[in-house]
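Trainee: the sequence and its predicted three-dimensional model are supplied below.
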Amino acid sequence: MKKLTDEEIEKKLGSLEGWSYTDEGIQTSFEFENFKEAFTLMTRIAFEAEAMDHHPNWTNVYNTLEITLSTHDAGGVTAKDFKLAKAIEDIVNAE
């Protein structure tokens, strides 16, 4: 998988709400009503990530979920990260 350029990443970020680009990858965070809601969404995202064979770096503290996506094999952000980011957006927005 080809690593995207900074310009390609910034352009693709325009189609995602609340995501930003840092040295670690593309990142976002979500705040839910409570831990149960956050964990429920994490579980749904986990199944999608497993199906895509692409796994996020994430942390969960009570009702907050922070996600960073990067393709380690490519040494940066690839189209695969944007595909998972879009799936995450769809899962969260379906709630």
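Mentor: Happy to help now that I have it. Predicted, not measured: the structure shown is a model, and the values here were computed from it.

Trainee: please count neighbours and contacts with C-alpha atoms only from this point.
Mentor: Noted.

Trainee: show me which helix runs longest in this structure.
Mentor: Criterion DSSP state H: the longest helix present in the chain is helix 35-52.

Trainee: name the helices or strands packed onto it?
Mentor: The criterion is 3 or more C-alpha pairs under 8 Å, 6 or more residues apart in numbering; DSSP states H and E, and the helices and strands that helix 35-52 contacts are strand 64-69, helix 79-94.

Trainee: want to throw the ones you listed into a markdown table with mean neighbour count?
Mentor: Output for these, formatted as a markdown table (neighbours: other C-alpha atoms under 10 Å):
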| stretch | mean neighbour count |
| --- | --- |
| strand 64-69 | 19 |
| helix 79-94 | 16 |
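
Trainee: next, the one to line up against it:
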Amino acid sequence: MTDDHDLPTPDGWEVCDGKLHREFVFADFSAAFGFMTRVALAAERAGHHPDWSNSWSAVTIDLVSHDAGGLTQRDVDLATTINALM
């Protein structure tokens, strides 16, 4: 486990309750769902999956390495990848 204060926080993300957290808002449900599809494919390639929810045009994502008991570089890397999918 890594102390979450030792890791960089990607643009737009914040550390909440020991997790990287961000909400993304889109024009409509279709745009939000398309984003979730892109994130799902990237997460599958990385072998690291988000905790997330969708409410109409908003997608909320939390990243934490459950197996490591906290934030790791994998979370930062996936958050950075997710940012690039916007």
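Mentor: On my side now, so go ahead. These figures come from a predicted structure and were not determined experimentally.

Trainee: what range in structure 2 matches the longest helix of structure 1?
Mentor: With TM-score structural alignment applied, helix 35-52 of structure 1 matches the range 29-46 in structure 2.

Trainee: show me which positions of the matching stretch end up buried.
Mentor: In terms of neighbour count (16 or more other C-alpha atoms under 10 Å), stretch 29-46 of structure 2 has its buried residues at 29, 32-33, 35-36, 39-40, 42-43.

Trainee: may I see the helices and strands packed on helix 35-52 of structure 1 organised as a markdown table, with distance to G25 of structure 1 added?
Mentor: Shown next, in a markdown table, are the helices and strands packed on helix 35-52 of structure 1 (distance: least, C-alpha to C-alpha, whole Å):
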| stretch | distance to G25 of structure 1 |
| --- | --- |
| strand 64-69 | 5 |
| helix 79-94 | 9 |
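
Trainee: translate K83 of structure 1 into the numbering of structure 2.
Mentor: Under the alignment (TM-score structural alignment), K83 of structure 1 maps onto D77 of structure 2.

Trainee: from the chain's centroid, how far away is stretch 37-46 of structure 1?
Mentor: From the chain centre to the centre of stretch 37-46 of structure 1 is a distance of 12 Å (C-alpha atoms, centre = their mean, to the nearest Å).

Trainee: rewinding a little: quick one: the match of helix 35-52 of structure 1 to structure 1 mean distance?
Mentor: Stretch 29-46 of structure 2, aligned to structure 1 and superposed, deviates on average by 0.3 Å (mean C-alpha distance after the TM-score superposition for structure 1).
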